[in-house]
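>>> Sharing a model that was predicted from the sequence below.
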Amino acid sequence: MPISRSRRNLLMLTAMVLVVAALVGFRLTRGGGPGPADPAQPIVAADTPRASAEPPAAVPPAAQPPADLPVIAYAKGPRGLPADPEPESVVPITEALRPGTKTALYDAPGGRPRAYLPPRISGLPVVVPIVARENGWAAVLAPSSNRTIGWVPETGWTPEPLRDQIVVSLADRRMTWLREGAEQGRWTVAIGTERTPTPHGRTFVLGRTGTSGAVYAGLDALVLGSVPEEPEKLAASLRGAHTGIHAWTNRSAFGREVSNGCVRTPAAGMRELLAQVDPGTPVIVTA
């Protein structure tokens, strides 16, 4: 019996639909859409932590210091240590190292030991600010030197907190005392001359010492870790000295370049600093 034209068209359309459906189903099962997962590919949730591509770097070991390693003294600073990479940074320094015993300072993390940092220098307890950390090592400001750091392994000691900071602006002849970032006092001061400048950069309060003479208002001075830039230009009696902050009763000196490198401050300001500031307090001298 012959098939009518309309029935033949209907059969052809049905066959085409079945072919397309079969092709789509085959594609889905082969991973072209939301078909069954490939058993060779594990399912990983979007928030599953992935293993780091690089394992943590090992802490560089500390070389044994030689028996004849020099010890930092009041008039003898370290040699071979690196320069402070940010000497005039005013970013607050909040921690310090107080060595319980002689502690070797290295020229880099895992580098060479260059000098011993003693627990006391000329009777003053040593507290040095921590200015950087790297891979299990800490960098501290080295005393009896200018703009110098030394590295120590972060083992066998606990950092101490620092709350104060003193900033001396050479351009403005101004000294500012900050506690936890808040200004506590500001004074116009006298600074070193062009021949005997006040050392710029980061240093710290090493301790306090007595003074002799009415011009110091009978007040102790704060001894800093920094030393004269060119000691040969000073009187022989001052060449082994450190920079200091001390009172000065001759008010005509304030705002001028007149000292041998020390910072001269009004007596009232000096009394406040002596009552409040502890050893290890960072002192930043900016140009």
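Noted; the coordinates are in hand. Numbers count the residues shown, from 1 in each chain.

>>> can we go C-alpha only for contacts and neighbour counts from here?
Fine.

>>> Wait, a helix at residue 10?
Yes - per DSSP: H, G, I helix; E, B strand; the rest coil, residue 10 lies within a helix segment.

>>> ok, it to residue 20 distance?
According to Cα to Cα, to the nearest Å, residue 10 and residue 20 sit 16 Å apart.

>>> correct me, but residue 138 touches residue 149?
No - using Cα atoms under 8 Å, residue 138 is not in contact with residue 149, being 9.8 Å away.

>>> okay, those two: which has more neighbours?
Between residue 138 and residue 149, counting by other Cα atoms under 10 Å, residue 149 is the more crowded of the two (28 against 22).

>>> Alongside the first one, take a look at this:
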Amino acid sequence: MANHTLPPRTRRSAPRRRSRSGLVLWAGFGVVAALAIVLVVGLLLGGAPSPLAQQGGPSPSGTGPVAAAVDPAALQESTTYTTLQGTVPDPAPQQTTDGRVAHPVRETMVHDAPGGTPIARMPVTQIGDTWLPVIAQQGDWAQVLLPSRPSSSTGWLPMADLDVKTTPYRIAVHLGSMKLELFEDGTRIAQWTVGIGKPSAPTPTGRTFLLGAFSDDQQKYSPVILPLGTHSPTHDTFGGGPGTVAIHTWPTADVFGTPTSDGCIRVPADALRQLQEVPLGTLVTIDEA
């Protein structure tokens, strides 16, 4: 049984990506705001307290009360390596989106609602640059799918901290027929028969996304592995790393059309080559059809 091992948390690089449509997903590395210092300076200067400290006051977007100040350093990062508390489940796990994907231009806090309680920190990079699908927007806040456990978790990020682009692509995985479809601007441009998780280690269903791309020198079955923003429901780890479900190829074709993996989606080599060109953050839907 071969498993992929995700790169360690300190690794922040990924293979250079190109999009067939010329869509460029990029962002500069922002400077992380030191919230604690800002609060102290504000108090010393006698100014008004930070809006985060105004419990029950209006949020900048007028969408509701703002939670009390939270020390960002006390919050976990939202990555594929972490498990978060206080997240909101995906309200529409099979619904498509308008293609918007968001990249934090600086480390920002994830909230449980627009202007609500901070529950995590979203880093600028993790497995490559962080790109997340936008599934809803309320005022100055975007609801995104998160890469953390529990799978299918969502959170809210302030639009002011995001670079938002649009990808024309969408990936659909159908477990019943063991097919993977690639769509561009709503039109199916490719379809492949794939391998999926076995009954004892199923591939999870729901909405997720392309989280990154990396190579693993410890295995020979796939030149590049494409981790998704979802996790195995039965495995806490693959090869010592988190139990992150991924798309990758396989050296023999007999696995395609069979439920024999530990939850990952095994695709033919030509499928992997095309999927490598799809921008990070692109929506992936997995259903039982």
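Perfect, thanks for sending it. Keep in mind that what you see is a predicted model, and the values were worked out from it rather than measured.

>>> Name the single longest strand found in the first structure.
Longest strand in the first structure, counting residues (DSSP state E): strand 201-209.

>>> Do you have the helices of the stretch 151-287 of the first structure handy? List them.
For the stretch 151-287 of the first structure, the helices defined by DSSP state H, counting those that start in this stretch occupy 267-276.

>>> so the longest helix along the second structure matches what in the first structure?
For the second structure, the helix that runs over the most residues, judged by DSSP state H, is helix 35-44. Across the first structure, nothing matches helix 35-44 of the second structure (TM-score structural alignment).

>>> How about stretch 245-257 of the second structure?
Counting by TM-score structural alignment, stretch 245-257 of the second structure corresponds to residues 243-255.

>>> related to what we said a few turns ago, after the longest helix of the second structure, which helix or strand is next?
strand 88-89 (DSSP states H and E).

>>> Give me the mean deviation of the next helix or strand after that next one from the first structure.
Going down the chain from strand 88-89 of the second structure, the next helix or strand is strand 100-104, by DSSP H and E. Following superposition, strand 100-104 of the second structure is found to deviate from the first structure by 0.8 Å on average (mean Cα distance after the TM-score superposition for the first structure).

>>> can you give me the offset of strand 100-104 of the second structure from its chain's centre?
The chain centroid and the centroid of strand 100-104 of the second structure are separated by 10 Å, computed with Cα atoms, centre = their mean, to the nearest Å.

>>> ok so, going back, helices or strands next to the longest helix of the second structure in the packing?
Judged by 3 or more Cα pairs under 8 Å, 6 or more residues apart in numbering; DSSP states H and E, helix 35-44 of the second structure is in contact with no other helix or strand.

>>> Show me which residues of it are buried.
Using 16 or more other Cα atoms under 10 Å as the burial criterion, the residues of helix 35-44 of the second structure that qualify are residue 39.

>>> likewise stretch 17-30 of the first structure?
Buried residues in stretch 17-30 of the first structure (16+ other Cα under 10 Å): none.

>>> same deal with stretch 177-191 of the second structure?
Neighbour counts over stretch 177-191 of the second structure (16+ other Cα under 10 Å) mark 178-182 as buried.

>>> what range in the first structure does it sit on?
So stretch 177-191 of the second structure is aligned with residues 172-186, judged by TM-score structural alignment.

>>> How far does the matching stretch stretch from one end to the other?
Chord length of stretch 172-186 of the first structure, first to last residue, is 12 Å (Cα to Cα).

>>> any idea how far the alignment partner in the first structure of residue 200 of the second structure is from residue 260 of the first structure?
Under the alignment (TM-score structural alignment), residue 200 of the second structure pairs with residue 195 of the first structure. Distance, residue 195 of the first structure to residue 260 of the first structure, using Cα to Cα: 8 Å.

>>> What does residue 83 of the first structure correspond to in the second structure?
Correspondence of residue 83 of the first structure to the second structure, assessed by TM-score structural alignment: residue 89.

>>> Report how many residues lie close to its match.
For residue 89 of the second structure, using other Cα under 10 Å, the count is 15.

>>> Let me know whether it touches residue 148 as I believe.
No - if you go by Cα under 8 Å, residue 89 of the second structure and residue 148 don't touch, sitting 11.7 Å apart.

>>> Now list whatever residues contact both of the two.
Residues touching both residue 89 of the second structure and residue 148 by Cα atoms under 8 Å, 6 or more residues apart in numbering: none at all.

>>> Looking at residue 195 and residue 260 of the first structure now, which is surrounded by more residues?
residue 260 (22 against 15).

>>> Could you double-check that the more buried one sits in contact with residue 190?
No - Residue 260 of the first structure sits out of contact with residue 190 when judged by Cα under 8 Å, with a separation of 10.1 Å.

>>> Next, report how far the match of stretch 245-257 of the second structure is displaced from the centre of its chain.
The answer for stretch 243-255 of the first structure is 30 Å, by Cα atoms, centre = their mean.

>>> Residue 159 of the first structure pairs with which position in the second structure?
Here residue 159 of the first structure is matched to residue 164 in the second structure, going by TM-score structural alignment.

>>> check contacts around that match.
100-103.

>>> can you do 10 Å?
Shown in contact with residue 164 of the second structure (Cα atoms under 10 Å, 6 or more residues apart in numbering): 25, 100-105, 131-134, 142.

>>> List just the nearest of those residues to residue 229 of the second structure.
residue 132 (9.0 Å; Cα to Cα).

>>> what does the closest one align to in the first structure?
Match for residue 132 of the second structure (TM-score structural alignment): residue 128.

>>> Fine by me, thanks again.
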